[in-house]
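**Student:** Test case, fold it:
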Amino acid sequence: MTSSRLPGKVLQPIAGQPLLHYHLDHLRAAGQPVFLAITNKATDNPLADFAAQAGIPLTRGSEEDVLSRYWTCAQEHDLDIIVRVTSDCPLLDGQLIGEGIAEYIRLANPRLYLSNVLERTFPRGLDFEIFSRELLNKAFQESTLPSDREHVTPYIHQNRSGSVEFQHITRTPDASHYRLTVDTADDFELIRVLIEQYQAQYLSTSQLITVLESHPELVALNAHVEQKKA
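**Tutor:** Coordinates of the predicted model:
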């Protein structure tokens, strides 16, 4: 709720529903339990209320040490596999995430990190990372840099332990130049237009990309926004 560039963004309404509603609706298409890991600050109490109303299990913890929040959530709910997504991505692809989970389970490798992030070919805002509790435990125990604790997975995906293996989910053609995450007011405006005028909440990733390809004026709404660096 205390986002530096757009405070309260995940509860901002579009077509009568908060951004987080669309995020959750898409995420449930992955067919797996969803957990919300938020800060223990009073400013995040509205998110706790949202979780209670939506029936989502909740973990609260440090604002700065997000890695500890993930670790605590995995401990509390005895999770063997963790899928990391961020809540400012209301149009993420739950079906794609579900396919990623199925592939991860098929490979049955606790040292595997599977994502569509390191080799980026999907629009920003469809990001997901899948890793084992074993890798999460190692990161929690051994990460010391503040940036590692804040961004959860650098220790894993930078292979600091030297034992991580990688699998990448990619698409052709490359659509990584599109931006469907919400960091700024201009990002929010694009999502608002896509939902209110193009029913984006019901579109597949391929259909969303087709809309963006056909309407450069929409892409221009947030083309200038730079992603914050970790």
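**Student:** use CA for all of it now, contacts and neighbours both
**Tutor:** Will do.
**Student:** Please report how far the most centrally placed residue in the chain lies from Glu129.
**Tutor:** Computing the C-alpha centroid of the chain and ranking residues by C-alpha atoms, centre = their mean puts Val85 first, at 2.3 Å. Using C-alpha to C-alpha, to the nearest Å, one gets 7 Å for the distance from Val85 to Glu129.
**Student:** likewise Asn109?
**Tutor:** For Asn109, the distance to Glu129 under the criterion C-alpha to C-alpha works out to 15 Å.
**Student:** One more: Cys73?
**Tutor:** Here Cys73 is placed at a distance of 16 Å from Glu129 (C-alpha to C-alpha).
**Student:** And for Thr43?
**Tutor:** Relative to Glu129, and taking C-alpha to C-alpha, Thr43 is found at 27 Å.
**Student:** Pick out whichever of these two has more residues nearby.
**Tutor:** When neighbours are counted by other C-alpha atoms under 10 Å, Glu129 comes out ahead of the other of Thr43 and Glu129, with 21 against 12.
**Student:** From Gly162, how far off is the nearest residue to the more buried one once chain neighbours are set aside?
**Tutor:** When the adjacent residues along the chain are set aside, Glu129 lies closest to Ser115, with 4.5 Å between them (C-alpha to C-alpha, 6 or more residues apart in numbering). Between Ser115 and Gly162 the computed distance is 18 Å (C-alpha to C-alpha).
**Student:** cool, His23 as well?
**Tutor:** For His23, the distance to Gly162 (C-alpha to C-alpha) stands at 34 Å.
**Student:** Here is the second sequence; please produce its structure so I can put it next to the first one:
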Amino acid sequence: MRYAIYLSVRNKAKRFPGKVLKIVKGKTITEHLIDRLKLSTKVSQIVLCTSTNPDDDILVDIAKKNRIDYFRGSEDDKLDRYLSAASKFSTDFIIVVDGDDVFCDPELIDMCVSEFEQTGADYIIVKDAPLGATPFCIKREALEKVCKTKMQTNTEVWGGLFTERKEFKKSFVVPKKNLQRPEIRLTLDYKQDFELIEKIFNALYQENRPITLEAIVDLVTGNPELLEINKDAQLLYEEHLRESQKEK
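**Tutor:** Predicted coordinates:
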């Protein structure tokens, strides 16, 4: 059984252009995320999954610089991109990490792999963790079934294609009690999200010492004003999704 982390990232953001290339503490957001993913104790392969668009050449350069694999596929159909990558790398269980989620927690990745080893689930998610700290995990066979039957060619939002199908075995993991803070938004969609991320790095970052999710939760718990920085971002994102659905 072959596991791999697929870092799903593109350089095409309209709401906050260039967000995954923003520099914090001398590295791009994408490089900081790669550093975190390398801390997984259960998954050694990381594949940067991007598109064939020339705008994404710089992301391939980052993958090469950081000595991880990469794959280039569909611009808009993420699921097709993942399946094509799985075919190339013979991946059986895919841990998808979004490029916006610079604080994705490697311990939660390992928990998801352990859950898969115990249950063989087709689709695994993390419940109640801070937004942006979690992976989404798919068994390759389930991904193949979805790609054969789906009507969408744009799969920016794809979770429902798995959760709404009864034939798939679904499972979830829950973080430690003190990390069950879904109201904390750590993903990167808007400028105000980046402002919070910068403040977290400025407060906690030490070279060669990863910022733990626990340290982040402790920081914002002790400094609740930090959560005011991007408190409106989730509403903005939900409005964006509604408008996107109208256009389809």
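**Student:** Between Ser115 and Gly162 of structure 1, point out the one with more neighbours.
**Tutor:** Under the criterion of other C-alpha under 10 Å, the comparison of Ser115 of structure 1 against Gly162 puts Ser115 first, with 25 against 8.
**Student:** mind listing what that one touches?
**Tutor:** Contacts here follow C-alpha atoms under 8 Å, 6 or more residues apart in numbering; on that basis Ser115 of structure 1 touches Gly100, Asp127, Phe128, Glu129, Ile130, Gln167, His168, Ile169.
**Student:** Quick check: the equivalent of the last one over in structure 2 vs Glu239 of structure 2, distance?
**Tutor:** Following TM-score structural alignment, the counterpart assigned to Ile169 of structure 1 within structure 2 is Val173. Distance from Val173 of structure 2 to Glu239 of structure 2, counting by C-alpha to C-alpha: 28 Å.
**Student:** what do we get in structure 1 for Glu195 of structure 2?
**Tutor:** In structure 1, Glu195 of structure 2 lines up with Glu189, judged by TM-score structural alignment.
**Student:** Could you count how many residues lie near its match?
**Tutor:** Burial measure for Glu189 of structure 1: 16 neighbouring residues, criterion other C-alpha under 10 Å.
**Student:** now Val182 of structure 1
**Tutor:** Using other C-alpha under 10 Å, the number of residues around Val182 of structure 1 comes to 24.
**Student:** ditto for Ala233 of structure 2
**Tutor:** Look at Ala233 of structure 2: counted by other C-alpha under 10 Å, it has 18 neighbours.
**Student:** Can you tell me, leaving aside adjacent residues, what's nearest to it?
**Tutor:** Of all residues apart from its sequence neighbours, Tyr190 sits closest to Ala233 of structure 2 (C-alpha to C-alpha, 6+ apart), at 6.8 Å.
**Student:** got the contact list for that neighbour?
**Tutor:** When contacts are taken as C-alpha under 8 Å, 6+ apart, Tyr190 of structure 2 is in contact with Arg15, Phe16, Ala233.
**Student:** 10 Å instead?
**Tutor:** Listed by C-alpha atoms under 10 Å, 6 or more residues apart in numbering, the contact set of Tyr190 of structure 2 reads Ala13, Lys14, Arg15, Phe16, Pro17, Lys19, Asn230, Asp232, Ala233, Gln234, Leu236, Tyr237.
**Student:** Helices along structure 2, start to end?
**Tutor:** Along structure 2, the stretches classed as helices by DSSP state H are 29-37, 57-65, 78-89, 106-119, 140-149, 160-163, 191-204, 213-222, 233-247.
**Student:** rewinding a little: in structure 2, what residue corresponds to the residue nearest to Glu129 of structure 1?
**Tutor:** For Ser115 of structure 1, the aligned position in structure 2 is Ile125, judged by TM-score structural alignment.
**Student:** Then Ile130 of structure 1?
**Tutor:** In structure 2, the residue equivalent to Ile130 of structure 1 is Cys137, according to TM-score structural alignment.
**Student:** and the gap between the residue nearest to Ile130 of structure 1 when sequence neighbours are not counted and Leu180 of structure 1?
**Tutor:** With C-alpha to C-alpha, 6+ apart as the criterion, Ile130 of structure 1 has its nearest non-adjacent residue at 4.5 Å, and that residue is Val83. Here the distance between Val83 of structure 1 and Leu180 of structure 1 works out to 19 Å (C-alpha to C-alpha).
**Student:** With that, I have no additional questions.
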